[in-house]
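Peer 1: sequence plus the predicted model coming up.
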Amino acid sequence: MKKILILVFLAQWSFGFAQVKFDHKSAEKFQTEINAEYADAKTSPLMAADLAVFKTLDFYPIDGKYSLIAQFIRTKKEKPFEMQTSTDRKPVYVKYGEAHFIIDGKALKLNIYKNIELSKQKKYKDYLFLPFSDLTSGKESYIGGKYIDLKTPKGNTIVIDFNTSYNPYCAYNHKYSCPKVPLENDLDVEIKAGVKKFHD
């Protein structure tokens, strides 16, 4: 019954109601800020040789199609788990909720997570983590998928802007330990938005 209600909800929104009023300047600001971070030796994840010649990351064209309002379903009584990373490190996360939405006529779902330790800090108490991969992963975008930073929504919807999706630091430097995208967050569509892969 729950699945049927979700599908009905998404079908109703597929006629335009699920599209957020797109803020192009917000996506431009994201690109400007991440480029500044990567160009600064104090904050950049780039290796020295790449930093020396760095000018800009490669982005998909900003596209309002990939900024949307998803139905947000909080999950209850979830048990914390150790998320796999690119190293032996296993940070503890909990599945906080599910985002349901439609892209290219397909009903899709992504799990959204909360980092237990990080959420104990006042600065990050509302921070949510959305890792995902899609059909561009390993081709135009990083093979390990991408991340989106979110804030805990107050209602039953959440804005997801794939234009602000970025690569894990592992895409630039092997010294970092990065969470791996859970298999359930592998989308069977192309998400042509956000940061593209850094190297072939």
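Peer 2: That came through, no problem. A quick note: this is a predicted structure, and the numbers were derived from the prediction, not measured.

Peer 1: from now on I want contacts and neighbour counts done on CA atoms only, so please keep to that.
Peer 2: Noted.

Peer 1: helix/strand/coil for residue 184?
Peer 2: helix (DSSP: H, G, I helix; E, B strand; the rest coil).

Peer 1: residues in contact with it?
Peer 2: 110-111 (Cα atoms under 8 Å, 6 or more residues apart in numbering).

Peer 1: so residue 4 is in which element?
Peer 2: helix 2-13 (DSSP states H and E).

Peer 1: may I see the buried residues of that helix?
Peer 2: Going by neighbour count (16 or more other Cα atoms under 10 Å), the buried part of helix 2-13 is 6-7, 10-11, 13.

Peer 1: find the residue at the geometric middle of this protein.
Peer 2: Residue closest to the average C-alpha location in the chain (Cα atoms, centre = their mean): residue 148, at 2.5 Å.

Peer 1: how about that residue, what does it touch?
Peer 2: Residue 148 sits next to 129-131, 162, 164-166 when contact means Cα under 8 Å, 6+ apart.

Peer 1: related to what we said a few turns ago, adding distance to residue 137 as columns, could you present the buried residues of helix 2-13 in JSON lines?
Peer 2: JSON lines is the format used below for the buried residues of helix 2-13 (distance: Cα to Cα, whole Å):
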{"residue": "6", "distance to residue 137": "27"}
{"residue": "7", "distance to residue 137": "27"}
{"residue": "10", "distance to residue 137": "26"}
{"residue": "11", "distance to residue 137": "27"}
{"residue": "13", "distance to residue 137": "27"}
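
Peer 1: nearest to residue 83, of these?
Peer 2: residue 6 (27.3 Å; Cα to Cα).

Peer 1: what's next to the top helix by length along the chain, contact-wise?
Peer 2: Determined from DSSP state H, the single longest helix within the chain is helix 24-39. Outside of helix 24-39, the residues within contact range by Cα under 8 Å, 6+ apart are 43-46, 51, 54-57, 62, 64, 163-164.

Peer 1: alongside the first one, take a look at this:
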Amino acid sequence: MRLSLKTWIILLGLGIIAVYFLSDLIFNNSQYLETIHLERKTKNREFKGRNSPLTEPERPSFDSLDYFAPNPEYKFLADLEVYENPETYPMQMTGGEPEQYFKFGKATFELEGKPYSLTLFKKVKEEGQPKLFVPFTDKTNGFETYGGGRFIDLPMPGTNAAGIEIDFNKAYNPFCAYNSEYNCPVPPQENRLQIKIPVGEKTFHK
């Protein structure tokens, strides 16, 4: 069957559009992965400096933290519910004495076809730029990742925002993972995910 000139033009146009979107996706993913690698290199440099959580004898021999390979599928927009009257929550700390946080809201999302949620916290007495704090555990803890859980920091959402970006590739260990002298938040029960999150920072090996 011979196709008309009009049909060929339509097919050519659709092909051009498909190539455009595919190349744009590849370019964006490449930029994203480059950003993740750059952030990790910067953190490695910081861990060799004087403000590192590592003990002083460990710093000269430190080379790099260990990470899962970045996976853009674990970066997504979650539904956001901001609590109108945030309650104060005493976050349990490894040192015993709790620290006060506000329960700012809840992020709801899907992974592997199942719904999950995380409570978003904001420190009551916070210095510097305000941000949201998300301590969590998942089924990699105690195996590929630190047994005490990991953290994510999120920028404050805009007014009336209905969603918030969560990127598990940026999940990091508490300082307690490197040095037992630190006092770290313990992820609350409501943020204990019953799924593996195989991205972000892995267990620290001395």
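Peer 2: Sure, I can see it. Small disclaimer: the values here were computed from a predicted structure and weren't measured.

Peer 1: quick one on the thing from earlier: by neighbours, which of the contacts of helix 24-39 of structure 1 wins?
Peer 2: Counting neighbours by other Cα atoms under 10 Å, residue 163 leads these with 27 neighbours.

Peer 1: which ones among the contacts of helix 24-39 of structure 1 map onto helices?
Peer 2: Cross-referencing those against helices under DSSP H gives residue 51.

Peer 1: widest-spaced pair of the contacts of helix 24-39 of structure 1?
Peer 2: The span of those, defined through Cα to Cα, is set by 51 and 64 at 30.7 Å.

Peer 1: show me where structure 2 has strands.
Peer 2: In structure 2, the strands defined using DSSP state E lie at 75-82, 88-91, 99-111, 114-123, 131-136, 150-155, 163-167.

Peer 1: how about those, which one is nearest residue 20 of structure 2?
Peer 2: Of all the strands of structure 2, strand 75-82 comes closest under Cα to Cα, at 22.2 Å.

Peer 1: now do that closest one against strand 99-111, angle only.
Peer 2: 130 degrees (axes from the mean of the first three to the mean of the last three Cα atoms, to 10 degrees).

Peer 1: which one in structure 2 is aligned with residue 60 of structure 1?
Peer 2: Mapped onto structure 2 by TM-score structural alignment, residue 60 of structure 1 lines up with residue 68.

Peer 1: what residues does its match make contact with?
Peer 2: Counting by Cα under 8 Å, 6+ apart, residue 68 of structure 2 touches 198-202.

Peer 1: ok, 6 Å please
Peer 2: Going by Cα atoms under 6 Å, 6 or more residues apart in numbering, residue 68 of structure 2 touches 199-200.

Peer 1: what do you get for the one 10 residues further on?
Peer 2: Applying Cα under 6 Å, 6+ apart, one finds that residue 78 of structure 2 lies in contact with 107-109, 163-164.

Peer 1: quick one: it and residue 28 of structure 2, what's the gap?
Peer 2: Computed as Cα to Cα, to the nearest Å, the residue 78 of structure 2 to residue 28 of structure 2 distance reads 20 Å.

Peer 1: equivalent analysis for residue 45 of structure 2, please.
Peer 2: As judged by Cα to Cα, residue 45 of structure 2 and residue 28 of structure 2 stand 26 Å apart.

Peer 1: closest to residue 186 of structure 2 among the contacts of residue 78 of structure 2?
Peer 2: Among the contacts of residue 78 of structure 2, and counting by Cα to Cα, the member closest to residue 186 of structure 2 is residue 107, at 18.9 Å.

Peer 1: hmm, back to that, list the buried residues of the longest helix of structure 1.
Peer 2: By neighbour count on 16+ other Cα under 10 Å, the buried set for helix 24-39 of structure 1 is 27, 30-31, 34-35, 38-39.

Peer 1: can you check stretch 157-166 of structure 2 too?
Peer 2: 163-164, 166.

Peer 1: quick one: end-to-end length of that stretch, please.
Peer 2: One end of stretch 157-166 of structure 2 sits 12 Å from the other (Cα to Cα).

Peer 1: now do stretch 158-175 of structure 1
Peer 2: 33 Å.

Peer 1: next, count neighbours for the alignment partner in structure 2 of residue 171 of structure 1.
Peer 2: Residue 171 of structure 1 maps onto residue 177 of structure 2 when the alignment is built from TM-score structural alignment. Number of residues near residue 177 of structure 2 (other Cα under 10 Å) recorded here: 21.

Peer 1: again, but for the one 10 residues further on
Peer 2: Residues near residue 187 of structure 2, counting by other Cα under 10 Å, number 19.

Peer 1: please apply the same query to the one 10 residues further on.
Peer 2: Residues within reach of residue 197 of structure 2, counting by other Cα under 10 Å, total 19.

Peer 1: same question, the one 3 residues further on
Peer 2: The burial count assigned to residue 200 of structure 2 is 24, neighbours taken as other Cα under 10 Å.

Peer 1: what does residue 206 of structure 2 give?
Peer 2: Residue 206 of structure 2: 9 surrounding residues under other Cα under 10 Å.

Peer 1: mind listing what the nearest residue to residue 10 of structure 1 once chain neighbours are set aside touches?
Peer 2: With Cα to Cα, 6 or more residues apart in numbering as the criterion, residue 10 of structure 1 has its nearest non-adjacent residue at 6.4 Å, and that residue is residue 101. Residue 101 of structure 1 is in contact with 70, 107-108, counting by Cα under 6 Å, 6+ apart.
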